[in-house]
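S.K.: please work out how this folds:
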Amino acid sequence: MSTFDEAQARELIKAGTGIVSGTAFLRQNGGGVVTCAGSKVTILPATKYSSERLSVIYGDFLSTGKTSFASAFSLKHQPQQFDPDPPGYYAATKSTTCDAQGNFLLEDIQDGDYFVVTNVTWTVRSIQGGTLATKVTIKNSRSPKLIMTIN
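M.R.: Okay, the predicted model is just below:
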């Protein structure tokens, strides 16, 4: 795995004028919909390190506009450990919280390529659902509205 370049990541996450908005949800087997309501939504620069790291968790999902999924079960029972786990990786991010309807808005983002990650979970005997991630490009301070779900 590549070495994390904290200076590069901090430069890429500096304030800009871009906006990323969207919604995240999963459909249960019975047809019910669970949103990311109350969950943290994180955006991080798409650096070589973050691309490789997220590929370990989600597989080769690195295409813009495709949502990838890691189940809560697999994250709990087969957790990915990164050694070293650079603290600067987490510091070079921005985050917000999904509203009650599962909508989110990330502001003050520079033009560039990023990953957006959030959780959609619920409990029925055990935790279900998981984590959703997608790649987004901000150009001219805008990105398409994200709809984060899996089919």
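S.K.: can we go C-alpha only for contacts and neighbour counts from here?
M.R.: Will do.
S.K.: not counting residues beside it along the chain, what's closest to the most centrally placed residue in the chain?
M.R.: By C-alpha atoms, centre = their mean, the mean C-alpha position of the chain lies nearest to Val117, the distance being 1.1 Å. Closest residue to Val117 apart from its sequence neighbours, by C-alpha to C-alpha, 6 or more residues apart in numbering: Ala133 at 4.3 Å.
S.K.: buried sites along the helix or strand harbouring the one you found?
M.R.: Ala133 belongs to strand 126-138 when assigned by DSSP states H and E. Neighbour-count burial for strand 126-138 flags 129-138 (criterion: 16 or more other C-alpha atoms under 10 Å).
S.K.: do the same with stretch 21-29
M.R.: Applying a neighbour-count criterion of 16+ other C-alpha under 10 Å, the buried positions in stretch 21-29 are 22-26.
S.K.: how far is that stretch from where the chain is centred?
M.R.: 13 Å (C-alpha atoms, centre = their mean, to the nearest Å).
S.K.: another one to check against the first:
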Amino acid sequence: MTAAIFVALVMLAQASGRRPIIVEPAEEPVTAGPVRGGVKTFDPSEYLKYAAGGGNSIRGDAFLRTRGGDVRTCAGESVQLVPLTYYTLDWLDHVYGSAASAYVPIASVVERAKTYPLHAGASAFIRTARCNVRGEFEFSGLADGGYAVITRVRWEVLGLSAARGGGEQGGELMNTVFVSRGEAARVTLTQ
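M.R.: Purely as a prediction, here's the structure:
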């Protein structure tokens, strides 16, 4: 289990009001759940608590700064809310290099997602929203638990070759958020 996954699991336990159990590291890597091909296998029972929804909400925004100092937002982009389970924590770690927060350049996102596609069963639990013109989004009716918030901030640089910084710029941003007991959490995704 990577350190990022361990930290996320401790935070998830704390957010749910449970006391985390800390075990000394074993000599062999410890995994939670079955593993196939280096990625934990999808277990639908991990998602049951997210199915019913609840009284929590997550509001946020996403932006990046260009080399010239201009601010670009996620305006018009889709925002995904991914429930945190053993499977999705492992998937986030493979795709983003972290299960807590990350920025991945546009060019790398597509390749990583092809290498580690998300299981269709997990995809069924993902909620989506759209960033407004100010780069803001909101999710409501959420069950207690942890979520990964994922969106893209991208723009075109015209008149230059890709080697000189032209073409599509920006990337995908991810951050985890924990909510419980009717909480209204706020998150900003940036690099």
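S.K.: quick one: what's aligned to the residue nearest to Val117 of structure 1 in structure 2?
M.R.: With TM-score structural alignment as the criterion, Ala133 of structure 1 lines up with Met174 in structure 2.
S.K.: check contacts around its match.
M.R.: 96, 100-103, 148-151, 189 (C-alpha atoms under 8 Å, 6 or more residues apart in numbering).
S.K.: which of the residues you listed fall in helices?
M.R.: Tyr96 (DSSP state H).
S.K.: any of the contacts of Met174 of structure 2 buried? List them.
M.R.: 96, 100-103, 148-151, 189.
S.K.: all helices of structure 1, in order?
M.R.: Using DSSP H, helices in structure 1 cover 6-12, 48-58, 72-77, 87-91.
S.K.: ok, which of the ones you listed comes nearest Asp111 of structure 1?
M.R.: With C-alpha to C-alpha as the criterion, Asp111 of structure 1 lies closest to helix 6-12 of the helices of structure 1, at 8.9 Å.
S.K.: and the contacts of the closest one?
M.R.: By C-alpha under 8 Å, 6+ apart, the residues outside helix 6-12 of structure 1 that reach it are 45, 47, 88-89, 91-92, 110, 112.
S.K.: I'd like to know which of those residues are buried.
M.R.: For the contacts of helix 6-12 of structure 1, buried by 16+ other C-alpha under 10 Å: 45, 47, 89, 92, 110, 112.
S.K.: ok, the residue nearest to the fifth one when sequence neighbours are not counted to Tyr89 of structure 1 distance?
M.R.: Spatially, and ignoring its direct neighbours in sequence, Gln110 of structure 1 is nearest to Gly16 (4.0 Å; C-alpha to C-alpha, 6+ apart). Here the criterion is C-alpha to C-alpha, to the nearest Å. By it, Gly16 of structure 1 lies 19 Å from Tyr89 of structure 1.
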